[in-house]
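> What follows is a protein structure lacking sequence information:
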């Protein structure tokens, strides 16, 4: 038995018809897991494949019966994984350096891209450095910020030190916004470049608004629906959501709150908001209909690197109330196509949410403008930018004295 078999790897050798680059893409989350990182990674991987690159997707097996045959679109390598505590539907990778060294020694990629910083991501980084492969990474999840919401805030500095060490050993780290790039650079992160995120405007559109769904929620055509989509978990700052909706309800008891998602705080949130509608996890057109059938999107999270739900809500024609950072800061013109609130000011969030909910016509007018704002966030252009950064990483690896990466990436894109 070889090392790959011993590590529990399943390999599917299908390749793109016309290979341009051989890209090893390493991630510890991928659909059907439901989260913004998994969705974004799937868009990038599938977009690279459509651009005739030979993509080798390396990720944890998501259940004991899964085989690589489920994804014939590209070469897939399924590694052993373990359930994440408190998130049984998600998996994390395990140390796998030896298997990856063997895999890439036989099937050497042109470039390695690491999307997550867990045990599998660290193993991929070590294997790539061992084999002297060009390697780049993504900063996609604020694990360091999450620590403050799980009673382990004392780990903030060690986590940041690990993340800084991880990313600074790659030749480039992609981040979704310029603001995050500046923050990380101030924290000692190097070789950062901005690659934003797109939204599927064919899926997320006001045309999916469903009166039948609204009737199921018990709301009339002229009633306002507040919507939240995301994990029901401490890092999403849901105390601010409940405070806002309680204040809104005191002004107008007919307004409904619809919560789409699941997570460890669901029972607590249900007890706090007994009249809210908990729709559970939704996908595809069903999720799109839930977005489009709302009116006001309340997003109180303070731990996003981007916040895909912001763009999905805007594309669906909803006015968004959010703190002034991540995707919201990048896309919302406060008072025009949504409303921005100063960072970590819960009282202001509540006041703004109450004011927005009091004017249904203004909400819907902002929603129309929000939809227009997202019309140019095309995934094809995002994938092309991503491709350009990969090419720049390869150039930099081949010629260490070349131009700084960000300048090179712009030329390659």
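Arrived safely, thanks for sending. Only a predicted model underlies this, so the values are computations on that prediction, with no experimental measurement involved. Numbers count the residues shown, from 1 in each chain.
> Going by C-alpha atoms from here, please, whenever you check contacts or count neighbours.
Fine.
> element containing residue 239?
Here residue 239, judged by DSSP states H and E, is contained in helix 238-251.
> Surely residue 200 and residue 378 touch.
Yes - using C-alpha atoms under 8 Å, residue 200 makes contact with residue 378 at a distance of 7.2 Å.
> dropping in the other structure now:
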């Protein structure tokens, strides 16, 4: 029995303490997925979530659910991000009052390590969701020599958890191959089809940005940070220009590397950060979506572009290759191969019919991704880990000991 908490009983919802390094102070794909998950928990009612995360005086968006601020400090050189210092006495008191049945971690940071230790001391099951490939980040900041150390740290953090959740089978295979864990499960992603759809395309809006109706427009959406592959966006555009392929680059997002990209692409159109209908309009108003990133585990922006009927050219890595059908909904090319990226994009620039066909196929595939369905599957796994079945009934499944906690056999 967890110390300080009564056993999870059929008469009350399961309580989940979620620890996030960034729940809402900077918008990204990871915290959008976490907020969606919390919203679904609240809608169902059989799970009560409580979120612990660093906060900001100027958050990017309102948090979903109850958010408990964790003391933090800004990351040197990247002050828009913050690091939680751990579980302070005030946070510990809040956790004791909440009495969680399960702890969900979303980042292997200081806060995540502290939360793991706190849960272990109380014999609570600990699970984690994996949202990005942190071990690759050093490659973009001349710290590639840290990669081996980072992979070792990630293995130590994840190896003894009850379960790990990743958005694609490809990412699951990466973690298994790295020796991180065999207890890897899929928590996929969805897209809001009422928001993202081809009807958002707006040539009038493009004209206000100086983009003519006939201009072949390449869209890029994301945080303007080097690890998103901004150097590749610039290099590919330069290669297209060298080939005489007319195009415009539409950059949606903001971040510390904006000046870098603007310096490389002085003719690009920068919209800054967009959200909601404005973001959907930007996606749908592009003729092609470019995603050269190799750091994401899924690529929410890729799925949003597909839902808008836009073909995608992306690096052939885990995440993108789970979404893009090469030669069907877009093209997958070798990572960081400027020539291959430029050739694939040039083919679309020359053939509007190909763009329409692959955009329509992408839209059809995007319709398979539904937020409620994938989040329900995730919540049901958490319930089983706490000895419940979906809908809040008491669980009767046999359990086995894995990683020091009791895990229902059907949930392994």
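Okay, I see it. Since the structure is predicted, the reported quantities are computational estimates derived from the model, not experimental observations.
> just to revisit the earlier point, which helix or strand lies directly C-terminal to the helix holding residue 239 of the first structure?
Using DSSP H and E, the helix or strand that follows helix 238-251 of the first structure in sequence is strand 256-260.
> Give me the range in the second structure that that next one lines up against.
Aligned by TM-score structural alignment, strand 256-260 of the first structure falls on residues 248-252 of the second structure.
> mean offset of that stretch relative to the first structure (after superposition)
Once the two are superposed, stretch 248-252 of the second structure sits an average of 0.8 Å from its aligned residues in the first structure (mean C-alpha distance after the TM-score superposition for the first structure).
> which residue ranges form the strands in the stretch 251-400 of the second structure?
Remark: strands assigned in the stretch 251-400 of the second structure by DSSP state E, counting those that start in this stretch are 269-272, 288-291, 312-315, 330-333, 399-402.
> Present the ones you listed as a markdown table; the columns should include distance to residue 125 of the second structure and mean neighbour count.
Formatted as a markdown table, those follow (distance: least, C-alpha to C-alpha, whole Å; neighbours: other C-alpha atoms under 10 Å):
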| stretch | distance to residue 125 of the second structure | mean neighbour count |
| --- | --- | --- |
| strand 269-272 | 41 | 16 |
| strand 288-291 | 36 | 26 |
| strand 312-315 | 36 | 28 |
| strand 330-333 | 39 | 24 |
| strand 399-402 | 10 | 14 |
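> got a list of what the alignment partner in the second structure of residue 312 of the first structure touches?
Using TM-score structural alignment, the partner of residue 312 of the first structure in the second structure is residue 304. Neighbour list for residue 304 of the second structure: 191, 196, 280, 283, 366 [criterion: C-alpha atoms under 8 Å, 6 or more residues apart in numbering].
> The last one matches what in the first structure?
Meaning residue 366 of the second structure. Residue 366 of the second structure maps onto residue 374 in the first structure, by TM-score structural alignment.
> and the closest residue to its match other than its chain neighbours, what does it touch?
Excluding the flanking residues, the one nearest residue 374 of the first structure by C-alpha to C-alpha, 6 or more residues apart in numbering is residue 315, at 5.6 Å. The contact partners of residue 315 of the first structure, by C-alpha under 8 Å, 6+ apart, come to 199, 201, 204-206, 370-375.
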